[in-house]
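Engineer: Here is a sequence together with a model predicted from it:
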Amino acid sequence: MTLRIGDKAPDFEAETTKGRIRFHEWLGDSWGVLFSHPKDFTPVCTTELGYLARLEPDFAKRNTKVIGLSVDPVDDHTRWLSDIGECTGHTPNYPLIGDHDLKVAKLYDMLPGDAGETSQGRTAATNATVRTVYVIGPDKIVKATLSYPMSTGRNFDEVLRLLDSCQLTAEHKVATPVNWKDGEDCIIVPAVSDEEAKTRFPGGWKTLKPYLRLVPQPKKQAEPAE
C-alpha cells in the first residue's frame, strides 16, 4: 500500500519502551507524531531523539502524543536511551516502538513487502527509507508527512510549526501562508464566500486578490494531552 495524506493511519499492536500498545487506542483523542529511524545507535538519530525529548512538553501543550519507531528490538532501544541522555542532555520519556519483525515499517510503506521478517543483519543503509515523520489527527487520519535522508537531521521546530498549522486549519476555514508562524495572519480559504467570511471573521480581513484574503489568526482550541 501507499500511505498518503488523507489516508487512515494503520493501526497496530507493538511492544514499546513503555509496554505493549495498540496504536489507535494509545492515541485516544490526541493528535500524534510518529517518527521513524532506520537503526539504533546511529549518530544523527541520537541527536534527533534527544532534541525531541527536550520538545516533548511543547507537543503535550498542543494535545499531541509523540512516539518513535526504530527497526530494532525494544531491548536495544532501552540501552540506546542512556546514550541519548548522555550525548544530548535529554533522555526520551516518550515510547519507542520495537519493530524487529519490520511489520510496522511495512505497514507504513517505509519498507517494501519483500524486505524480510527480521531486523537482524540489516543495517541503517538497508533501512534508509525508515526516516518519515507522520502527523496524525485525533480522527486517525494522516494530516502530513515529512521524509528525510539519513545524512540530514530533521528539524523538529518545523514539525511543531507544521502541527500548529494542521491544528489551526482543522478547526477554522483558513490556510497558512509561506513561512507562517503561530500568531501570524492566515488566509481565508477560497471556498468561503465574502458573506460567510463576515460571520466567521467579524473583525474583517485584507483583500489582496479575490482569492487571497488575509485575516488575523483565529484562536485554536486544542487541549493538552495527558
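Structural biologist: Done, it's in.
Engineer: going forward, measure contacts between C-alpha atoms and count neighbours the same way
Structural biologist: OK.
Engineer: Spit out the contact partners of the spatially most central residue of the chain.
Structural biologist: Centroid-nearest residue in the chain: V33, 2.9 Å away (criterion: CA atoms, centre = their mean). Taking CA atoms under 8 Å, 6 or more residues apart in numbering as the criterion, V33 is in contact with 64-67, 133-136.
Engineer: switch the cut-off to 6 Å
Structural biologist: Contacts for V33 (CA atoms under 6 Å, 6 or more residues apart in numbering) come out as 66, 134-135.
Engineer: what's the answer for G68, then?
Structural biologist: Going by CA under 6 Å, 6+ apart, G68 touches 34-36, 96-97.
Engineer: and which of the residues you listed is nearest to W205?
Structural biologist: Using CA to CA, L34 is the member of the contacts of G68 that lies nearest W205, at 36.1 Å.
Engineer: Take this one as well and set it beside the first:
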Amino acid sequence: MINEQEISSMPRIGDLAPDFKAMTTTGSMQFSEYIKGRWTILFSHPADFTPVCTTEMSGFALEKEFFAEQETKLVGLSIDSIHSHIAWVNNVKKNSGILFEFPIIADIDMKVSKLYGMLQPGESETAAVRAVFFIDPKGKIRLIMYYPLNVGRNMDEIKRVLLALKTSDEHKVSLPLDWRPGEKVIVSPPKTIAEMQEREASNYEMVDFYLAKRDL
C-alpha cells in the first residue's frame, strides 16, 4: 500500500527535481548529475510490452532530432527490471526498426515512482501512471502532466510546452492559449500608472491595458 506521507511528498512545480541513483538501459545514472545544465523530460509508462506504451516510447524515439536540437534529454521509467527493458527495446527494434536510445530507468523496487508520485492508488498501486516532468537546466520542475493508464500522451503538446517554457525564460514573457512558435506573446501587466501610460503609447497589440501582445 502507498501511504499518505508518500503522496504528500510528491514533487510540485517549482520544486527541485528529487535526486536518485538508478540502473537504466544506458548504464548507472545519478539523476542530478545526468540532467545538470540541460532541459530534461522525465516520463513514466505503466509497463514494458504493452501497446499504448510502445506507441508512446516510439513517439519519443522518433523525435530524437527535435529534442537534440532543443538540447533536451529524455529519461523514461517503468516498474520493470533492466532485463525486461532490454528485451522490450530489442523487440520494438525488430518489429518496427525504432530504437529507444534514451535511458529507461529500471524501477522494480518502485523507489523512483514513489519519489515522483507516479504511483497513484486510485489508478494503480503497481504500475506508474503516464507522468511527464519538465525539468529546467537548474534542476527545477517547471511543468507536470499526468495521464491515466489507458490514454496515450500528445507528443505535439509535449513539444509545444517545451518550446513555450524555453521561450518564456529567454524573453521574460507569458504565452497565451494554444501559443505556437512565431505567434505573438503576452507582455506582463503594468505595475504603475506610468507603465500603463507607456504601454498605451506603445505599438503592442492592445486588448486592454492589462492584456497586451507583441511579436518577439
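Structural biologist: That came through, no problem. Treat the numbers as computed from the prediction; the structure is a model and nothing was measured.
Engineer: related to what we said a few turns ago, is the residue nearest to the centre of structure 1 in a helix, a strand, or coil?
Structural biologist: Assigned with DSSP: H, G, I helix; E, B strand; the rest coil, V33 of structure 1 falls in the strand class.
Engineer: how about it, what's its partner in structure 2?
Structural biologist: Using TM-score structural alignment as the criterion, V33 of structure 1 maps onto I41 of structure 2.
Engineer: what about the strands in structure 2?
Structural biologist: Using DSSP state E, the strands assigned to structure 2 run over residues 21-24, 27-30, 39-44, 72-78, 104-106, 130-135, 141-147, 185-187, 205-208, 211-214.
Engineer: The fourth one vs structure 1, average offset?
Structural biologist: Yep, that's strand 72-78 of structure 2 we're talking about. Following superposition, strand 72-78 of structure 2 is found to deviate from structure 1 by 0.5 Å on average (mean CA distance after the TM-score superposition for structure 1).
Engineer: Strand 130-135 and that strand, what's the angle between them?
Structural biologist: If you take axes from the mean of the first three to the mean of the last three CA atoms, to 10 degrees, strand 72-78 of structure 2 sits at 150 degrees to strand 130-135.
Engineer: Which part of structure 1 matches strand 72-78 of structure 2?
Structural biologist: Aligning strand 72-78 of structure 2 against structure 1 (TM-score structural alignment) gives residues 64-70.
Engineer: and if you look at the first one?
Structural biologist: Per TM-score structural alignment, the counterpart of strand 21-24 of structure 2 in structure 1 is residues 13-16.
Engineer: For that stretch, buried residues please.
Structural biologist: Applying a neighbour-count criterion of 16 or more other CA atoms under 10 Å, one finds 14-16 buried in stretch 13-16 of structure 1.
Engineer: now stretch 85-104 of structure 2
Structural biologist: 85-86, 88-89, 92, 98-100, 102-104.
Engineer: Then stretch 159-176 of structure 2?
Structural biologist: 161-165, 167, 173-175.
Engineer: so of the strands of structure 2, which one's packed in deepest?
Structural biologist: Most buried of these, by mean neighbour count (mean count of other CA atoms under 10 Å): strand 104-106, with a mean of 26.
Engineer: Now that strand on structure 1. Mean distance?
Structural biologist: Averaged out, strand 104-106 of structure 2 is 0.5 Å away (mean CA distance after the TM-score superposition for structure 1).
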